[in-house]
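>>> No letters, just coordinates:
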């Protein structure tokens, strides 16, 4: 998907996934009504970047500073917060790029690195959600048979593998992202320069499979089984541990937010790939997809801000951890003040 800014070629945009060729690839005339989108995007990107950085750093600080070790669910949520933090930390570079008329001012190295950071952490966020779904599925559906697998060391290993898998899926971004000068527009654009249309469609197809079809299938299966298990427990008046119930409620809220934020983007991306593969056609469809892509891309990025908000609103255990961390901080502060006062008092007595 590409952005077609007023009087500028469709170099960019989505930092996330885009085909960045000089034309829109559909044979349709380029749109000339993008000014409203180009002027509003940088402000919106900076807003979600600031909120995302503050909120996700807060979540990570709570998990790191709490005196008790993280549970399996908290290990997954902390890694999800870390992925969201890296993602939103990369977005201000694209805000500058858009406000600069898509003239990339940061050089070739950051062109690759920033886009690698965005795409890798998009993948990692998706697969951490898969791990969260599987964990809740095992906790509620296969409690006895697979309970031993729900250990912190296995959770940490799973997270490490997901970071590596996200990096592997992002290799095309590292290889094909480059800065190129377009003399007709007098800009140095950071864009995806695939060597051929076939390779472009191949990677777009892999994108749809690994960032949409597989995650949605696994998450949907686990969610359906979890809801069925909760219904059976309700009918049989069986009460699971409160911590498991709370973790499941938070997981369902996070997954719902994921679907709301990401599903429209992936539907539009799939339609765009079909359009460029000439399975679908039509200038009207092309124009609608271009606008929808921009709107839904940044709706998807908003998910990185929404997740930590859900931890506070829905996560009762997380709110408890926040209170305990502040209590720890208050006790340490009082102890430090008392120690300082005692030291000063003893020093004054010695002097007197």
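Here it is on my side, so go on. As the structure is a prediction and not an experimental result, all values here were calculated from the model.
>>> drop to CA atoms for contacts and neighbour counts, all remaining ones
Noted.
>>> since we're on residue 41, how many residues are nearby?
Here the number of neighbours of residue 41 (other C-alpha atoms under 10 Å) works out to 18.
>>> Identify the residues contacting it.
Residues counted as contacts of residue 41 (C-alpha atoms under 8 Å, 6 or more residues apart in numbering) are 95, 98.
>>> next one: the one 5 residues further on
With contacts defined as C-alpha under 8 Å, 6+ apart, residue 46 is in contact with 91-92, 95.
>>> And the strand or helix carrying it, what's buried?
Residue 46 belongs to helix 35-65 when assigned by DSSP states H and E. Of all the residues in helix 35-65, those buried under the rule 16 or more other C-alpha atoms under 10 Å are 37-38, 41-42, 45-46, 48-49, 51-53, 55-57, 59-60, 62-63, 65.
>>> cool, stretch 155-167 as well?
For stretch 155-167, by 16+ other C-alpha under 10 Å, it's 155, 158-159, 162-163, 166-167.
>>> try this one side by side with the last:
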């Protein structure tokens, strides 16, 4: 009976709790952060897509997974301008419920697609190194296409129900969009979110770590038997790709899912809502960990850099060309400056009166 009364009191308190008390700071930082994602994500993924199209005749499973990840990231950047405006307005959404649902759908599509295709990258590298004799059969583009179709089916089955769920909420000072308090009325929400964390984060992370462990053991044994294999570009490529994928998971996805799991477990333990201060802290942590999760849109081009030879070659050519142009401009400027100084010196000499 005491527990029930406490839960009701906390719920009533949270009904008037301002979960957006950090809006003054957030309306400056979040638009800045998401503008950075928009610029880097659009440029990096646009360049990746151009390279993939240019080398489309040499497509393999790795570049096919890259293409799908690029499309997902580019789609995500189209939803960023409205989110930037939303944060700049202090968590106020003036664009209507339909657009709110659409941007939420794009957001979750990018999240789940990113996780699943990164897992595909790791499994692809696993077969390339650990089972090289079976690799060609699994690596064939035909099989990779079926995998991509299944991934998109899985992603849309997870996200399309969002279209029938209200995403915005009218409050006293604002209309919020895609915020956690907007979903609290959903029955069994803690269990739903914990299940989403299991399927969308824990299982893929365990899969990626398992692939990395097997690849590391295989490379170690191979190098021990035949030291010349250390020079193999394929092995280095595999290890670099999976290490970077793990780094992206740890940096981008882990903080968000830890925040979700921690708060949902606390809700289940209390059999109700935690105090207002904890809700405020949770909401604040969500805003910044979600930004960190979305930052994977900027990190994905680095995965292409390690995994796709054509992308790496093109980037290096662009950098060399840029350095060459910069050096040429510097040399030309120095030469012009030197010529101007000589001319000015001659003018001064000529202008001096003869004695």
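Yep, that arrived. Note that the coordinates shown come from a computational prediction; the quantities given were computed from them, not determined experimentally.
>>> Send over the TM-score of the superposed chains.
After superposition, the two chains reach a TM-score (TM-score structural alignment, normalised by the length of the first structure) of 0.75; 303 aligned residues with a C-alpha RMSD of 3.1 Å.
>>> For whichever helix in the second structure runs longest, name the packing helices and strands.
For the second structure, the helix reaching the highest residue count under DSSP state H is reported as helix 309-351. Secondary-structure packing of helix 309-351 of the second structure (3 or more C-alpha pairs under 8 Å, 6 or more residues apart in numbering; DSSP states H and E): helix 23-54, helix 296-307.
>>> Next, the angle from the next helix or strand after the longest one to helix 23-54.
If you walk from helix 23-54 of the second structure toward the C-terminus, the next helix or strand you reach (DSSP H and E) is helix 61-78. With axes from the mean of the first three to the mean of the last three C-alpha atoms, to 10 degrees as the basis, helix 61-78 of the second structure and helix 23-54 are set at 140 degrees to each other.
>>> Helix 61-78 of the second structure vs the first structure - mean distance after superposition?
After superposition onto the first structure, the mean distance of helix 61-78 of the second structure to its aligned counterpart is 1.7 Å, using mean C-alpha distance after the TM-score superposition for the first structure.
>>> The first structure: matching residues for that helix?
When helix 61-78 of the second structure is aligned against the first structure using TM-score structural alignment, it corresponds to residues 72-89.
>>> Spatially central residue in the second structure, please.
The geometric centre of the second structure, computed from its C-alpha atoms, lies nearest to residue 296 (C-alpha atoms, centre = their mean), at 1.6 Å.
>>> my read: that residue touches residue 247, true?
No. At 10.4 Å, residue 296 of the second structure does not count as touching residue 247 under the criterion of C-alpha atoms under 8 Å.
>>> Now for those two: what residues contact both?
Common contact partners of residue 296 of the second structure and residue 247 (C-alpha under 8 Å, 6+ apart): none.
>>> Strands of the first structure, residue ranges please.
177-182, 187-192 (DSSP state E).
>>> quick one on the thing from earlier: what sits up against the match of helix 61-78 of the second structure?
Counting by C-alpha under 8 Å, 6+ apart, the neighbours of stretch 72-89 of the first structure from elsewhere in the structure are 48-50, 52-53, 56-57, 59-60, 63, 117-119, 121-122, 124-125, 128-129, 131-132, 135, 150-152, 155-156, 159, 247, 301, 304-305, 307-308.
>>> residue in the second structure matching residue 108 of the first structure?
Residue mapping for residue 108 of the first structure onto the second structure gives residue 97, with TM-score structural alignment as the criterion.
>>> I figured its match was touching residue 166, is that so?
Yes. Here residue 97 of the second structure lies in contact with residue 166, judged by C-alpha under 8 Å, at a distance of 7.4 Å.
>>> quick one: the nearest residue to residue 248 of the first structure once chain neighbours are set aside from residue 257 of the first structure, how far?
Leaving out its chain neighbours, the residue that sits closest to residue 248 of the first structure by C-alpha to C-alpha, 6 or more residues apart in numbering is residue 136, at 6.2 Å. Residue 136 of the first structure sits at a distance of 17 Å from residue 257 of the first structure (criterion: C-alpha to C-alpha, to the nearest Å).
>>> mind listing what residue 59 of the second structure touches?
52, 141.
>>> Distance check, it against residue 299 of the second structure.
Residue 59 of the second structure sits 22 Å away from residue 299 of the second structure, taking C-alpha to C-alpha as the criterion.
>>> The second structure: matching residues for stretch 127-142 of the first structure?
Correspondence between stretch 127-142 of the first structure and the second structure is established over residues 116-131, with TM-score structural alignment as the criterion.
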